[in-house]
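Chemist: Fold the stuff below for me.
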Amino acid sequence: MSTPQPSWGRSSGEVADLNLAPRPADHTDEDIDFGESGLGPTGRPLRQVPEPPLVAEHGPARILALCNQKGGVGKTTSTINLGAALAEFGRRVLLVDFDPQGALSVGLGIQPHHLDRTIYNVLMERDTTVEETVLRTCVPDMDLLPSNIDLSAAEVQLISEVGREQTLGRTLRPVIDNYDYILIDCQPSLGLLTVNALAAAHGVLIPLECEFFSLRGVALLIDTIEKVRERLNPDLEITGILATMYDPRTLHSREVMARVVEAFGEIVFDTVINRTVRFPETTVAGEPITSWAPRSGGAKAYRALAREVIAR
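Modeler: Below you'll find the model as predicted:
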């Protein structure tokens, strides 16, 4: 059952429309096939994930930071499509673009450099509120707190602030009861902005490209997560590791997958995101794969991921 939209926030229709790509035919290519063995791409038996229960009321939100200091591993793609899949299951979702590149905003059809207010203004200006900065997206029950290059200045300006690591958490506090999930798309670094995201979050979702160099960098990320847990946010936990850009045809992808499962065990999601041409298309279209190609393997994978996230 759909839930009413919040009364605040500007419509993304107020900004330029980037929907330039032709909509694909509704077909079932790239469907997930686990075979008759019941084993998923992780090599483990698939765990039973219950059907997400209906929610009678919304909030307080569970905050998840999608974090990896390596770029190009699928953080932004996963933030958009996981958020859209959670919204399909009746959850109200806020996406936070916490990267000065503004890729999350662009991926939802918004041109960041045309915006008068972004998360930078909310962080640094006392008279700018979250409520007046949030934008509606093309997905019902999914809103966006946008970003642009201005955010790069915040990292320098926050250095002299008291409690600088908790700034994002204080910023999100007024709207935490309006949502079921807040997903933070972090920049590809372990600087002050990422530490802010980790300090505000209840959990960390780590997108991990099935490639050797991506695997090497996870140890440094987990060390940072542990330091934040010890010094700033004792409730922080790793919600899960999401294998992305997986190509089952290559020995390298399969070897990396085996190493990931061996190293991290049960925190690795059963859901795996395969390489597909659909994801670049959705960026041009400015909408999630769940609405752009709803029967594709990528859409089904993110719905499966949403079920796992809700179950955890």
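Chemist: Could you use CA atoms for every contact and neighbour count after this?
Modeler: Fine.
Chemist: If you count contacts, what does the strand or helix carrying residue 228 end up packed against?
Modeler: Assigned by DSSP states H and E, residue 228 belongs to helix 212-231. Under the contact definition 3 or more CA pairs under 8 Å, 6 or more residues apart in numbering; DSSP states H and E, helix 212-231 sits against helix 192-200, strand 203-209, helix 251-264.
Chemist: now the other sequence, so there's something to compare against:
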Amino acid sequence: MFHVKHQGEDQGFQRVVAVANQKGGVGKTTTVMNLGAALATFEQKVLVIDLDPQSNCSSGLGWSRQDAPTSYHVLEGLVPLMDAVVPSSFPGLDLLPASPDLVGAEVELLAQEDRALCLAQALKASPPPHHWVLIDCPPSLGILTVNALAAAQSVLIPIQCEYFALEGVSELMRTLERVRAAWNPNLAIEGVVLTLYDERLSLANQVVEEVRRFFADDVFSTVVPRNVRLAEAPSFGRTILEYDIKSRGAQAYLSLARELLERRLAHETRRAG
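Modeler: Here you go, the predicted structure:
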């Protein structure tokens, strides 16, 4: 088993990762849910923050309450972050749920001077005792995604193995540069994960080659396949590891988690040396 040294509950989290791509349908929410669960199987305490008004990540992790505080209340400063965190059905995986109210937050935050730093301030004021904090961003580069990027140490970019896969990536890169310049100079790319891969299609293999040329060593070796079981699991409020651990989708996310931990361990070792 991997084990990343825990800083202790009074010292907060170790790694905050925004999972972002302004294109929809690239497997962003699927990656947040199932990478989070896979990391938890490697004895990592994981918090998923849902910042998407569609709240698919929340429902996919089994959350359905309507009267509980959500990420909207946290961004508005109405509730401390950890007071809104709830356990998911998967051991070691917690959730800060979202609701459609976040659409209002996008408008309301624009009136605040420090509108891009609301999530960063909430994390600092109420630090989670987790090894990993994964932020599910909406499919846009609006104020909610900017909040995630300003609060994160790194960004994980899912890219689907389909036509126009790299469309809009240059815009995302420009947004990362703006966030670095204005709020978060140390924001790094955690990696790029290829999703929705269908080995039967020559186009998919061409996309893999193109993305690897563009991002080079930032691309994870693990490729997440197009998998019916992955698509079915959220409708049951479950991660793929609960729904069908033997499926190709489950095995891909376990492999991705292992690779992510190996990369992080190698990076920390280099820093320490």
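Chemist: The helix holding residue 228 of the first structure vs the second structure, average distance?
Modeler: Helix 212-231 of the first structure differs from its equivalent in the second structure by a mean of 1.4 Å after superposition (mean CA distance after the TM-score superposition for the first structure).
Chemist: Could you point out the residues of the second structure onto which that helix aligns?
Modeler: On the second structure, the counterpart of helix 212-231 of the first structure by TM-score structural alignment is residues 163-182.
Chemist: now stretch 245-254 of the first structure
Modeler: So stretch 245-254 of the first structure sits over residues 196-205 in the second structure, by TM-score structural alignment.
Chemist: Which residues outside stretch 126-146 of the first structure are in contact with it?
Modeler: 3-5, 8-12, 83-84, 87, 90-98, 102, 104-105, 108, 112, 117-119, 121-122, 171-172, 174-175, 287 (CA atoms under 8 Å, 6 or more residues apart in numbering).
Chemist: so what does the longest helix belonging to the second structure touch, helix or strand wise?
Modeler: When the second structure is parsed with DSSP state H, its longest helix is helix 248-272. Other elements packing on helix 248-272 of the second structure under the criterion 3+ CA pairs under 8 Å, 6+ apart are helix 28-41, strand 219-225, helix 228-232, helix 240-243.
Chemist: my guess is residue 32 of the second structure meets residue 137, correct?
Modeler: No - the criterion here is CA atoms under 8 Å, and residue 32 of the second structure misses it with residue 137 at 9.6 Å.
Chemist: quick one: common contacting residues for the two?
Modeler: residue 19.
Chemist: ok so, going back, how far away from the center of its chain is the match of helix 212-231 of the first structure?
Modeler: 16 Å (CA atoms, centre = their mean, to the nearest Å).
Chemist: what comes into contact with that stretch?
Modeler: Here stretch 163-182 of the second structure has contacts from 21-23, 141, 146, 149-150, 159, 185-187, 203, 207, 211, using CA under 8 Å, 6+ apart.
Chemist: Could you rerun that using 10 Å?
Modeler: Residues from elsewhere that reach stretch 163-182 of the second structure, judged by CA atoms under 10 Å, 6 or more residues apart in numbering: 20-23, 26, 116, 140-142, 145-147, 149-151, 154-155, 157-160, 184-189, 194, 203-204, 206-208, 210-211, 214.
Chemist: again with stretch 211-220 of the second structure
Modeler: By CA under 10 Å, 6+ apart, stretch 211-220 of the second structure touches 156-161, 165-166, 189-194, 206-210, 221, 256, 259-260, 263.
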